[in-house]
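Asks: have a look at this fold, sequence not included:
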């Protein structure tokens, strides 16, 4: 979609919709929202809805960053402790590796 062809109030509605969708454990939607509306929020000449779009872009970027940190931390913790956690780690694994590293 070309945002230059969309009315400003529709841009705001779309930005809000993507922001709310991110709360359903979809951090990728927050990332898309932050990237897609960045120019609208910070590079375009000022217009009425821009302050609201800017707020949603910032919160979407922060949310995507926090999710990335949380998922990355979980991956690191799980991968470094999988063998020590034994049967519990195997039961929460999607693919159970055989043997030890």
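Replies: Yes, it's here. No experiment lies behind these values; they were computed from the predicted model shown. Numbers count the residues shown, from 1 in each chain.
Asks: going by C-alpha atoms from here, please, whenever you check contacts or count neighbours.
Replies: Noted.
Asks: quick one: classify residue 46 as helix, strand or coil.
Replies: coil (DSSP: H, G, I helix; E, B strand; the rest coil).
Asks: mind checking how far it is from residue 18?
Replies: Distance from residue 46 to residue 18, counting by CA to CA, to the nearest Å: 22 Å.
Asks: how about residue 67?
Replies: Distance, residue 67 to residue 18, by CA to CA: 16 Å.
Asks: how far out from the middle of the chain is the helix or strand hosting residue 34?
Replies: Assigning secondary structure by DSSP states H and E places residue 34 in helix 27-36. On the basis of CA atoms, centre = their mean, to the nearest Å, helix 27-36 sits 6 Å off its chain's mean C-alpha point.
Asks: and here's the other structure:
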């Protein structure tokens, strides 16, 4: 797309769309980061009490005395 051929109003509209997309992307990133962080904390705090279920969800099964 050649921006030199667009009217100034169309350029402004395009910039606004990009701006809103970037803002929405940042908001989504913050939300997903919060969700994943909360899940990690919950999983780490309850891993032992969840037993085999937590071991099945884990990629690394720690060594230890059963």
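Replies: Cool, the structure landed. Because the structure is a prediction, the values reported are computed rather than measured.
Asks: give me the TM-score for these two chains.
Replies: For this chain pair, the superposition-based TM-score is 0.75 by TM-score structural alignment, normalised by the length of structure 2; 58 aligned residues with a CA RMSD of 2.0 Å.
Asks: before we move on, back to that, neighbour count: residue 67 and residue 18 of structure 1, which is higher?
Replies: residue 18 (22 against 17; other CA atoms under 10 Å).
Asks: report the contact partners of that one.
Replies: Counting by CA atoms under 8 Å, 6 or more residues apart in numbering, residue 18 of structure 1 touches 29-30, 33.
Asks: let's have the residues you listed in CSV, adding neighbour count and distance to residue 77 of structure 1.
Replies: What follows is those, written out as CSV (neighbours: other CA atoms under 10 Å; distance: CA to CA, whole Å):
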residue, neighbour count, distance to residue 77 of structure 1
29, 21, 25
30, 29, 25
33, 26, 29
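Asks: can you get me a residue count around the aligned partner of residue 49 of structure 2 in structure 1?
Replies: Using TM-score structural alignment, the equivalent of residue 49 of structure 2 in structure 1 is residue 84. If you count neighbours by other CA under 10 Å, residue 84 of structure 1 ends up with 10.
Asks: okay, the angle between the helix or strand containing residue 84 of structure 1 and helix 27-36?
Replies: Residue 84 of structure 1 belongs to helix 50-85 when assigned by DSSP H and E. Angle, helix 50-85 of structure 1 to helix 27-36, by axes from the mean of the first three to the mean of the last three CA atoms, to 10 degrees: 140 degrees.
Asks: what's the spacing between the helix or strand just after helix 50-85 of structure 1 and its chain's center?
Replies: Counting by DSSP H and E, the next helix or strand C-terminal to helix 50-85 of structure 1 is helix 87-91. Here helix 87-91 of structure 1 is found 28 Å from its chain centre; the criterion is CA atoms, centre = their mean.
Asks: chain neighbours aside, what residue packs nearest to residue 57 of structure 1?
Replies: residue 34 (4.7 Å; CA to CA, 6 or more residues apart in numbering).
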